[in-house]
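Visitor: Build the 3D model from these lines:
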Amino acid sequence: MTASPSVGPLAGVRIVDFTLFLSGPFATQILGDLGAEVIKVEAPDGDMSRSVPPRFVDGSSTYFGSTNRNKKSLMLDMRTPEGLAIARQLIGEADAVVENFRPGKLAHLGINAATERARKPSLVWASISGFGQDGPLRDRPAYDMIVQAMSGVMSMTGEPGREPVRAGVPIGDLCAGLYAVIGLLSSLLEARRTGVGRDVEVSMLDVQVALLTYQAASYLQGGEVPGLQGSAHDFIPSYRCFRAGDGKVIAVTANTENMFRGLVRVLGLGDLANDPRFKDGKSRYKNRETLINLLNTEFARSSSGDLIERLVAAEVPAAAVDDLEAVFNNPQVLHRGMRLKLHGPSPDQRLEVAGDPMKFNPPGRTVHSFPPRLGEHNGEILARLKQAVA
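Guide: Below is the predicted model of the structure:
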């Protein structure tokens, strides 16, 4: 099946995708969602994420399907002279390359940014790696949980008194992919203006350290190492989860004075708003254990549904901690198209995935192509390259 015609802000942009597994494919899927033509170059055994158990659709894992819509697949053995020549010709026609091999791997095969940019000065080259293209850990292998652990993120994730845990979604991979897209898009704009491309280099570890934001600033200024955060904000005691009387967990983010007043009023604790111990953010932080105990007691006396309705009516942000069944039946999620159905020409090509969060007016891509079979577009792409040479 030929991928859908490009429609969107990146229509006419061609990306050569040398990525595997998650961080890179997530980045290039975003580019495909934005309308770019994304050509995914795969070795004869394919992207390893095609074989991740337990669920498969049309012969490939749903893991692969979750990050490879709106792409074309070119199966190519770049270890052969013929395959390498085709890859280089493809790069010569592209606006950008995205790769997430270990540093030096593509160069070992015979492809590197400097050589390709000498042939095409405007080429943008985005590389995602665990630790970066230089430094003492450059060659160390990395996966999502490794960078969560090494960055300090994991040291703050989990309930106090228990073992650290990784985030429930692979933020090491996914956030690196997002930063790669940001760097690539800004470099494409520059290349259009100057005619000169540049390398965009993203380290998964760097990204996780960048995400420390206010925790990093607090530690670097005061030297106090934060511990496990659980479901609470360590600086704002009314920004946390509470368990209602029916056992449901409610997330509450009462982080302004008006929200705090609304929270205690809904709970029947309105006098706390004028209590000197809780009169402002500093006082509440100082007396946080007392405040949290009072709030926990009142939450335990109410049912979650009624409490959430009353909190929202009082303009206090609150929500149940939903599982995925609730998420993908949430009317807002459905209205926004975040439960996306992908269809191919074969009856077996039916897959539901999380949708595209970027909305445009006028609309961008409205029809999303099914994740490609391995080498599905070899005929189309190779014929075009052959014609270009002729």
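
Visitor: Every contact and neighbour count from this point should use C-alpha atoms.
Guide: Fine.

Visitor: Name the SS class of V181, please.
Guide: helix (DSSP: H, G, I helix; E, B strand; the rest coil).

Visitor: Secondary structure element holding the closest residue in space to it that isn't next to it in sequence?
Guide: Closest residue to V181 in three dimensions, ignoring its sequence neighbours and counting by CA to CA, 6 or more residues apart in numbering: A27, at 5.9 Å. Using DSSP states H and E, A27 sits within helix 23-33.

Visitor: Now do the strands in the stretch 51-200 of the chain.
Guide: Assigned by DSSP state E, counting those that start in this stretch, the stretch 51-200 of the chain shows strands spanning 56-57, 60-61, 72-75, 96-99, 124-129, 199-203.

Visitor: What lies in contact with the fifth one?
Guide: The reference is to strand 124-129. With CA atoms under 8 Å, 6 or more residues apart in numbering as the test, strand 124-129 has contacts from 23-24, 95-103, 113, 142, 176-177, 180, 183-184, 187-188, 191, 197-204.

Visitor: Also this sequence, please, to line up against the first:
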Amino acid sequence: MTERPTGPLAGILVADFSRVLAGPYATMLLADLGADVIKVESPAGDDTRAWTPPVRDGISTYYLAVNRNKRSVVLDLKDDGDLGLARELGTRCDVMIENLRPGGMARFGLGYDDLSPANPGLVYASISGFGTTERGAALPGYDLIVQAMSGLMSLTGDPDTEPFRSGISVFDVMAGMHAAIGVLAALNERYLTGTGQQVEVNLLSSALSGMVNQTSAYVAGGVVPQRMGNSHPSLYPYEPIPCADGELIITSGNNAQFRKLCEVIGAPELADDPRFARNEDRTVHRAELRPLLVERLRTRTKMEWFRDIIAAGVPCGPINDVAQGVGFATEIGLDPVVEVGEGDAMVPSVRNPVTLSDTPVDYRLPPPALDEHGKEIRAWLRGDEGSVGS
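Guide: So this is what the prediction gives:
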């Protein structure tokens, strides 16, 4: 490797046996923080290498999204020699992350119980769709299936439409973040005790946790939430409202914000109307309040209202497409796009959202080609003199 990792996780070696999204997203987060991530791939490569279009220079942008700062090695676990190298990697690494079906790694002698006796400090993270019970382990762990079975799709869309999936694989991403959090917690415990442990995350549990107020409505309140389109079950206004040239999201989170909104739109009397004075009243009487707000907001453009409503201290924003979202982040100085690599190998990538004052994230390696670092990694695992390791 031409450049040593820096950052708070520098010196941590991660063996990444995962593929597609949840696992690779988790390992990229760790790599951005300085971990040395070895991406172990089958001869066919990560599935997302073939998930096209769109592409950049013939490479899937899906794959590019979650694989920077890693080195790639191809190890065919059905080949005895490659399997031996995989086991050697398991005894040397600090962290292993995998998302095969439960029991899949153990069939190759690469499970936590197989590796931890020789590597007692190993932090071993497994990501599954539905957990490791007999019934859960038998179910395929695809994000869309979890969106359906968790209840999220029942909440997404208008009341009179069919259920919809989220525009992204939201629970894969959420499970990846939960896995990274679990790994960091286990590494801290290892720092204190010297002993590693197994970390287990499943998409369904991540989904139920991540649906926060909606799952709480049922488990704590006995209420089964239903689709409400872009409306919020407990706040109003908290949705898009038509203006002269399009819709503007307005989120009034408390009574003071609602009063400011009413003053800006020239209807201060609405804040004193007993139907609308308190949030719980507005929520109950939303069908009566909405047309009164629409009547006022339709008189000007969404950007004119955006400027004035924001200036009054009421949260709001236009509905952007992805290009406009990236553009707005750039406009306000968040620098959302970073360039990883150099010359022809440079790849634009989305900035890691974490900012650390003393040990910043770095972007040292573009997403690797299949087996790009295989020769040096295999030589290091075989113990060849002069080989380049972690």
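
Visitor: sorry, back to before: closest one to R50 of the first structure among the strands of the stretch 51-200 of the first structure?
Guide: Distance to R50 of the first structure, taken as CA to CA, is lowest for strand 60-61 among the strands of the stretch 51-200 of the first structure, at 4.7 Å.

Visitor: so how much does that closest one differ from the second structure once superposed?
Guide: With mean CA distance after the TM-score superposition for the first structure, strand 60-61 of the first structure departs from the second structure by a mean of 2.0 Å once superposed.

Visitor: How far away from the center of its chain is that strand?
Guide: Relative to its chain's centre, strand 60-61 of the first structure lies at 20 Å (CA atoms, centre = their mean, to the nearest Å).

Visitor: Could you check what's spatially nearest to the residue nearest the centre of the second structure, not counting adjacent residues?
Guide: Nearest residue to the geometric centre of the second structure (CA atoms, centre = their mean): V173, 2.9 Å. Leaving aside its chain neighbours, V173 of the second structure sits nearest to A22 (5.5 Å; criterion: CA to CA, 6+ apart).

Visitor: burial measure for the one you found, as a count.
Guide: Counted by other CA atoms under 10 Å, the residues lying close to A22 of the second structure total 29.

Visitor: Please name the residues that touch the residue lying closest to N119 of the second structure once chain neighbours are set aside.
Guide: Nearest residue to N119 of the second structure in three dimensions, chain neighbours excluded: T91, at 5.2 Å (CA to CA, 6+ apart). Contacts of T91 of the second structure were listed using CA under 8 Å, 6+ apart, and they are 115-116, 118-119, 122.

Visitor: which of those still touch in the first structure?
Guide: Shared with the first structure under both residues aligned by TM-score structural alignment, their matches' CA atoms under 8 Å, the contacts from the contacts of T91 of the second structure are 115, 118-119.

Visitor: Would you mind giving the secondary structure of the residue mapped onto E269 of the second structure from the first structure?
Guide: Using TM-score structural alignment, the partner of E269 of the second structure in the first structure is D271. When classified by three-state DSSP, D271 of the first structure comes out as helix.

Visitor: D271 of the first structure: what's it in contact with?
Guide: Contacts of D271 of the first structure by CA under 8 Å, 6+ apart are V264.

Visitor: about what we covered before: could the strands of the stretch 51-200 of the first structure go into TSV alongside distance to E298 of the first structure?
Guide: TSV is the format used below for the strands of the stretch 51-200 of the first structure (distance: least, CA to CA, whole Å):
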stretch	distance to E298 of the first structure
strand 56-57	46
strand 60-61	46
strand 72-75	56
strand 96-99	52
strand 124-129	48
strand 199-203	45
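
Visitor: Could you export the ones you listed as a markdown table, including distance to V249 of the first structure and mean neighbour count?
Guide: Putting the strands of the stretch 51-200 of the first structure into a markdown table (distance: least, CA to CA, whole Å; neighbours: other CA atoms under 10 Å) gives the following:
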| stretch | distance to V249 of the first structure | mean neighbour count |
| --- | --- | --- |
| strand 56-57 | 33 | 16 |
| strand 60-61 | 33 | 20 |
| strand 72-75 | 43 | 26 |
| strand 96-99 | 41 | 25 |
| strand 124-129 | 37 | 26 |
| strand 199-203 | 36 | 21 |
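
Visitor: Which one of these lies nearest to F370 of the first structure?
Guide: Here strand 72-75 is closest among these (CA to CA), at 9.8 Å.

Visitor: got a list of contacts for the closest one?
Guide: 2-3, 37-44, 46, 372-378, 381.

Visitor: Go again with 7 Å.
Guide: 3, 38-44, 372-378 (CA atoms under 7 Å, 6 or more residues apart in numbering).

Visitor: Could you pull up the contacting residues of P54 of the second structure?
Guide: Applying CA under 7 Å, 6+ apart, we find P54 of the second structure in contact with 60-61.
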